[in-house]
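In: Turn this into a model:
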Amino acid sequence: MKRRALRRAALCLAISRYTVERARPFCDLSGAHVLPLALEERPPEGAVELDLISQAGTGFLLMVGRMAASERYKGHDEVLEALVRLPGARLVVAGEGDDRFRLQGRAAELGLQKRVLFTGFVSEATLAELYRRSAAFVLPSLGEGFGLVYLEAMRAGKPCIAARGSAAEEVVADGTTGFLVDREAAGALPDALGRLLAHPELARRMGEAGRQRWREQFSFARFQAGLRPLLAELALSAGRTA
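Out: Take a look at the predicted model:
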């Protein structure tokens, strides 16, 4: 049914080139237009969970994403293992899911229970404050179709650590707005994280570059500018066949 719908669609949009490539074995998206996701100018407002924010403190590594047993490609285990090699570094993991308790147990096995805070579900306003207080954002996922959380971190002026071979390559500018790491390369993830933690000025510069990249390439204005001509052409085509 999905393939038939794609064949009959007058317009097909994809959020990343990565998505187009991943879909290729199942359907032909060669005619798809790639239109990246966008993020609003201001983070959501609302009540902030002050007790949680107090526990988190500042200067921590932040990871945001669902913790599902079916989505272990996100890299939670790899980040915990990287933290072992970064004495003194702290990690805040925001999100919920059926794999949370296993990950908490894994953190305890690694002796990280005092350095890792699992927040569970948090409000959008609380999440925005966590981004603001963090030192860097990390999500070495190998399965995101785009990864809106990278834009959230960039909007907050934070450098991002992501994985090569993923859609993040289209969002994170390696060496400019953060680092892309090879998850299979021993030491690559802790080395990248350690570099940002050890060099706050580098992290600040990368974060500012990320904020600028978000404004220039992933703003709603840019999204609308990309979508408008596609819709105009669609309307024109519909008029011809009416």
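
In: only C-alpha atoms for contact and neighbour calcs from this point on.
Out: Fine.

In: ranges for the strands of the chain?
Out: Secondary structure of the chain (DSSP state E): strands located at 13-14, 33-34, 61-64, 91-94, 116-120, 136-139, 160-163, 178-181.

In: got the contact list for the fourth one?
Out: Just to be clear, that refers to strand 91-94. 56, 60-65, 83, 115-122, 127 (CA atoms under 8 Å, 6 or more residues apart in numbering).

In: Which PyMOL command selects the buried ones in those?
Out: Buried subset of the contacts of strand 91-94, written as a PyMOL selection, criterion 16 or more other CA atoms under 10 Å:
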select buried, resi 56+60+61+62+63+64+65+83+115+116+117+118+119+122+127
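
In: ok so, going back, dump the strands of the chain into a markdown table; add distance to Gly226 as well.
Out: Output for the strands of the chain, formatted as a markdown table (distance: least, CA to CA, whole Å):
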| stretch | distance to Gly226 |
| --- | --- |
| strand 13-14 | 11 |
| strand 33-34 | 9 |
| strand 61-64 | 28 |
| strand 91-94 | 32 |
| strand 116-120 | 36 |
| strand 136-139 | 27 |
| strand 160-163 | 25 |
| strand 178-181 | 26 |
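
In: out of those strands, nearest to Asp51?
Out: strand 116-120 (10.8 Å; CA to CA).

In: packing partners for that closest one?
Out: Applying 3 or more CA pairs under 8 Å, 6 or more residues apart in numbering; DSSP states H and E, one finds that strand 116-120 contacts strand 91-94.

In: Out of the strands of the chain, which is closest to Ala221?
Out: strand 33-34 (16.0 Å).

In: so how far is that closest one off the chain centroid?
Out: Mean-position distance between strand 33-34 and its chain equals 20 Å (CA atoms, centre = their mean, to the nearest Å).

In: How about stretch 220-236?
Out: 25 Å.

In: Likewise for stretch 214-223?
Out: 16 Å.

In: Please provide the structure for the following sequence as well, for comparison with the first:
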Amino acid sequence: MKPATGHGTGVLFLALDTYGRIGGIQRFNQRLVAALAAISDENGWSGPIVHVMRDRPADIPNIAPAAITAFGPRRLGFVLRSIAAARRCRILFLGHINLLPVALVCKLLAPRIRLVLFVHGDEVWNDPAYRRMRFYEPAMARALSRIAAVSAFTAKRMQHAFGLPGERFRIFPNAVDDIDRRLDPKKGSRNILTVARLDLHDRGKNIDALIEAMVLLKRRNVECTLQVVGEGPLKGELASLARERAVEDRVEFLGRISDAELAEAYARACLFAMPSSKEGFGIVFLEAWRHGLPVICGTGDAAAEIVTDGIDGFAVGPRDIEALAAKMTLLLDDPDRAFAMGEAGAEKVRTRYLLRHFRENLEELIGGLA
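Out: From the prediction side, this is the model:
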């Protein structure tokens, strides 16, 4: 990829947070920074300029792949420094739609800069349960050269809500780390795993439906344990539900755990389940496939775009407790099929969703803007 001539060859990336919190968008941002640094180095460009509004300097790791400025409470500093940086860059990547006003000011002062917004899910669906569209955003969004959406589902939702032309969108899937281990889930395992932040706006993950399914499995004498990884306000609510439904002995809340402990939880599990109705992509299913697990997802969001029903997992109605319990039972009672589905998922990750695919997609996106 050759750098474009004129108006600099630099890339500016603006994010709300990247290293100071744990979540799908934060992981995406980290991968984007690393990929931008590598592409810039190979093409002889100056390294990417990365400004993070909410992170504090202490949040940025010493091994960060690029020079990153974390502004913490200095919001005005973030805006002014970003405007100044934009004047010597040709591409401005935005990590969240909340940064559109800053991008528009940058565009006004540096008219030749190309604006690209990454969108991940419910932040652009205009769903009042998650985030309402600001009245000014559709007009501002017309200044964007590209909108990189992690799924066709999210692209269509935003296109409809914002009244934007379809050709403005590009599908830019999420990615996970390489599979560096032999997949060999424990054949005798009866653990069902789910992973979520358990914030109040995560009710759409439908962890409560998993607990209700555990009630049915207990009545039918199906031995298994549901392990819930995550910390947040919903944890107490879900624990109360498990007690009320008399399955507290079958539901374990592991809280927030380290990456090493999470890997152990995946190794103990025989399947991953999250019948969500709010996935903008479904990276949790990629992570489960990395560990060789079959998955159960919901049918009402982008997860059904990622999971092939009956091949590498099952897609069920998010509130269909009977169907959810039936698919859980099937995978628990047929470990050979569960293993085969997990292997199929791992192969899908290897061929579509690794870091090299992420970087190839980024290079294509940048090349299309040159």
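
In: How close are the two chains, by TM-score?
Out: Once the chains are laid over each other, their TM-score by TM-score structural alignment, normalised by the length of the first structure reads 0.86; 222 aligned residues with a CA RMSD of 1.7 Å.

In: mind listing what's buried in the lengthiest helix in the first structure?
Out: For the first structure, the helix with the greatest residue count under DSSP state H is helix 220-241. By 16+ other CA under 10 Å, the buried positions in helix 220-241 of the first structure come out as Phe220, Ala221, Arg222, Phe223.

In: Likewise for stretch 145-163 of the second structure?
Out: Buried-residue list, stretch 145-163 of the second structure, by 16+ other CA under 10 Å: 145-159, 162.

In: which pair in the residues you listed spans the largest distance?
Out: Greatest spatial distance in those: Ser145 and Phe153, 20.0 Å, computed using CA to CA.

In: Surely Cys12 of the first structure is in contact with Ser30?
Out: No. Applying CA atoms under 8 Å as the test, Cys12 of the first structure and Ser30 come out as separate, 9.6 Å apart.

In: What is the aligned counterpart of Tyr266 of the second structure in the first structure?
Out: Per TM-score structural alignment, the equivalent position to Tyr266 of the second structure in the first structure is Tyr131.

In: quick one: its match from Cys12 of the first structure, how far?
Out: Going from Tyr131 of the first structure to Cys12 of the first structure by CA to CA, to the nearest Å gives 33 Å.

In: Residue range in the second structure corresponding to stretch 209-217 of the first structure, please.
Out: Taking TM-score structural alignment, stretch 209-217 of the first structure hits residues 344-352 over in the second structure.

In: post-alignment, that stretch versus the first structure, mean distance?
Out: Its matched residues in the first structure lie on average 0.6 Å from stretch 344-352 of the second structure after superposition (mean CA distance after the TM-score superposition for the first structure).

In: Quick one: residues in contact with that stretch.
Out: 176, 178-179, 286, 289-294, 311-313.

In: mind putting the residues you listed in CSV, neighbour count included?
Out: Formatted as CSV, these follow (neighbours: other CA atoms under 10 Å):
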residue, neighbour count
Val176, 21
Asp178, 13
Ile179, 17
Leu286, 25
Trp289, 29
Arg290, 27
His291, 27
Gly292, 32
Leu293, 34
Pro294, 30
Ile311, 17
Asp312, 27
Gly313, 29
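
In: Can you name the residues that contact the aligned residue in the second structure for Glu41 of the first structure?
Out: Superposed on the second structure with TM-score structural alignment, Glu41 of the first structure falls opposite Asp178. By CA under 8 Å, 6+ apart, Asp178 of the second structure lies in contact with Arg290, Arg350, Leu354, Leu355.

In: Asp41 of the second structure: which of those residues is nearest?
Out: Among these, and counting by CA to CA, the member closest to Asp41 of the second structure is Leu355, at 16.9 Å.

In: so where's the longest helix in the second structure?
Out: helix 24-43.

In: residue range for that one in the first structure?
Out: Residues of the first structure matching helix 24-43 of the second structure: none, counting by TM-score structural alignment.

In: again, but for stretch 299-314 of the second structure
Out: Against the first structure, stretch 299-314 of the second structure falls on residues 164-179 (TM-score structural alignment).

In: Would you indicate which residues of that stretch are buried?
Out: 164, 166-169, 171-174, 176-179.

In: likewise stretch 26-41 of the second structure?
Out: So for stretch 26-41 of the second structure, counting by 16+ other CA under 10 Å, buried means 26-40.

In: For Ala273 of the second structure, see how far away Cys106 of the second structure is.
Out: Relative to Ala273 of the second structure, and taking CA to CA, Cys106 of the second structure is found at 43 Å.
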